[in-house]
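*Asks:* quick one: sequence and predicted model below, then my questions.
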Amino acid sequence: MIDALLGILLCQLIGEVISRGLRLPVPGPVVGMLLLFAILRWRGGPPPQLSTTAHGLLTHLPLLFVPAGVGVIVHIPLLIREGLPLFAAIIVSTTITLLVTGLTVHRLYRRK
């Protein structure tokens, strides 16, 4: 389990180094996740130990949202002041995401 966790954290660290070193507009953990995905695809899938570790982490995923929730509560005056633009951005980005996802799935199903 420790080896698998170290592998996940190493991918995140390498992603952070790449993101900062190349000044990418993408967060380091996202680059690390893409790196981990590429490695797992190249190896033909995750080893059992990594699957077990990932399942354990996903089981406790809701706990990772607690700091974000506390951060939102701390910034309530800012949210009140900037609420309308934030709400508009959320609605527009969600709509675009749904449309792009729907079109992508539709085109992929047509290819089959």
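*Replies:* Okay, I see it.
*Asks:* C-alpha only now, for contacts and for neighbours.
*Replies:* Will do.
*Asks:* report the buried residues of stretch 35-52.
*Replies:* Buried residues in stretch 35-52, counted by 16 or more other CA atoms under 10 Å: 35, 36, 46, 50.
*Asks:* next up, a structure to set beside the first:
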Amino acid sequence: MGEICHAVLPLPIPASIYGLLLLLAALRFGIVKLEQVKEVGLFLTSIFPLLFVPAAAGVMELWAEMGEMLLPIVIAIIPVTVLVLVSAGRTTQALTSRRAARKEAEHD
């Protein structure tokens, strides 16, 4: 489905992102149950660090060419890392407070 969306829609979004959004919508609307994908999700998150090995090997291979660009790379990486940490933290806080409010409303 993600590949179809990528082929049909004129947006510069990878098919894998469309697929993740479709899976999120299917989970949210109950089309797919969490139990149906939980085992695969746990497996993928357990091997997640291994997925970065090829990227790290590529960086090590190109280290000589990247040496002269090290300062701009570091200048770009630091704010992006902070932005990702802040947005992930805010999202987690919002979801946690929403879940707590929902539980509190159920108890009333």
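*Replies:* It's in. Everything quoted here is computed from the prediction, not taken from an experiment.
*Asks:* in JSON lines, list the buried residues of stretch 35-52 of the first structure along with secondary structure.
*Replies:* Below are the buried residues of stretch 35-52 of the first structure laid out as JSON lines (DSSP: H, G, I helix; E, B strand; the rest coil):
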{"residue": "35", "secondary structure": "helix"}
{"residue": "36", "secondary structure": "helix"}
{"residue": "46", "secondary structure": "coil"}
{"residue": "50", "secondary structure": "helix"}
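*Asks:* what are the ranges of the helices in the second structure?
*Replies:* Assigned by DSSP state H, the second structure shows helices spanning 2-8, 15-28, 34-46, 53-61, 63-66, 70-107.
*Asks:* want to throw the buried residues of stretch 35-52 of the first structure into JSON lines with distance to residue 99 of the first structure?
*Replies:* What follows is those, written out as JSON lines (distance: CA to CA, whole Å):
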{"residue": "35", "distance to residue 99 of the first structure": "27"}
{"residue": "36", "distance to residue 99 of the first structure": "28"}
{"residue": "46", "distance to residue 99 of the first structure": "31"}
{"residue": "50", "distance to residue 99 of the first structure": "34"}
